[in-house]
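# give me a model of this one.
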Amino acid sequence: MTPQSLVAVAIVGSMHLVGLAMLLALYRLLKGPAVPDRILALDTLFVAAIAQLILFGMHLGTAVYFEAALVIAMLGFVGTVVLSKYVLRRDIVE
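Predicted structure coming up:
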């Protein structure tokens, strides 16, 4: 087995594991017992989506997916902050 094929197998295996993590986070998002658990699950989904996009970009050998992952990272951070602020104060705008 050549090193290039070993890396390709590792990337595909990592993509499967990140997909499993996304499914588990989606389950927690839908069945979460409390709102903070659901916010944390949504943040975990954002992080897993970023990882999945980066792995997919590595698999295809293109840089377009890295830019998409950066956009999702920025939107995910802002979304998590806004939801957390809403849960704490029940108001988004001060």
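
# every contact and neighbour count from this point should use C-alpha atoms.
Fine.

# residues contacting residue 44?
22, 25 (C-alpha atoms under 8 Å, 6 or more residues apart in numbering).

# want to put them side by side, so please do this one too:
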Amino acid sequence: MTPADALSLATLVALVVLGAAMLLSTLRIIVGPTLADRVLALDLLTILAMGFVVAMALRTGFLLYLDIALALALLGFLATIALARYIFSRRLMQEERQR
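Purely as a prediction, here's the structure:
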């Protein structure tokens, strides 16, 4: 087995595992009992998508995919911050209603 074959096999296994994890994360987003569970699953989905893009970059040799992964990381970070603020403001509104 040549190093190129080993890399091809490793990236194929990584893509399969990441794809399965993305499906499970999507299931948690749909079924999640609380909003916080859904936000964490969405954050996990973003991280898994970054890993998927990086594995594709290694498999194909296109380094442009790494820029896409970086943009996806920034977008995921901003989405997590926005959803955290939404949860916080929602909790404050519920506390004001109880007073």
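
# now the element after the lengthiest helix in structure 1, going C-ward?
What stands out as the longest helix in structure 1, according to DSSP state H, is helix 3-31. Per DSSP states H and E, the first helix or strand lying C-terminal to helix 3-31 of structure 1 is helix 35-60.

# ok, average deviation of the longest helix of structure 1 from structure 2?
For helix 3-31 of structure 1, the mean deviation from structure 2 after alignment is 0.5 Å (mean C-alpha distance after the TM-score superposition for structure 1).

# ok, and what's touching stretch 81-92 of structure 2?
Taking C-alpha under 8 Å, 6+ apart as the rule, stretch 81-92 of structure 2 contacts 35, 36, 39.

# chain center to it, what's the gap?
Offset of stretch 81-92 of structure 2 from its chain centre (C-alpha atoms, centre = their mean, to the nearest Å): 20 Å.

# that older thread, wait, which of the contacts of stretch 81-92 of structure 2 is closest to residue 15 of structure 2?
Using C-alpha to C-alpha, residue 39 comes nearest to residue 15 of structure 2 of these, at 23.4 Å.

# hang on, isn't the closest one packed against residue 80?
Yes. Assessed by C-alpha atoms under 8 Å, residue 39 of structure 2 is found in contact with residue 80 at 7.0 Å.

# between the two, who's got more neighbours?
residue 39 (20 against 17; other C-alpha atoms under 10 Å).

# and that one, how far from residue 51 of structure 2?
Look at residue 39 of structure 2 and residue 51 of structure 2: by C-alpha to C-alpha, to the nearest Å, they are 19 Å apart.

# residue 35 of structure 2 too?
25 Å.

# any idea of the angle the longest helix of structure 1 forms with helix 35-60?
160 degrees (axes from the mean of the first three to the mean of the last three C-alpha atoms, to 10 degrees).

# what residues does residue 32 of structure 1 make contact with?
Neighbours of residue 32 of structure 1 in contact, by C-alpha under 8 Å, 6+ apart: residue 38.

# that one pairs with which position in structure 2?
When structure 2 is aligned by TM-score structural alignment, residue 32 of structure 1 is paired with residue 32.
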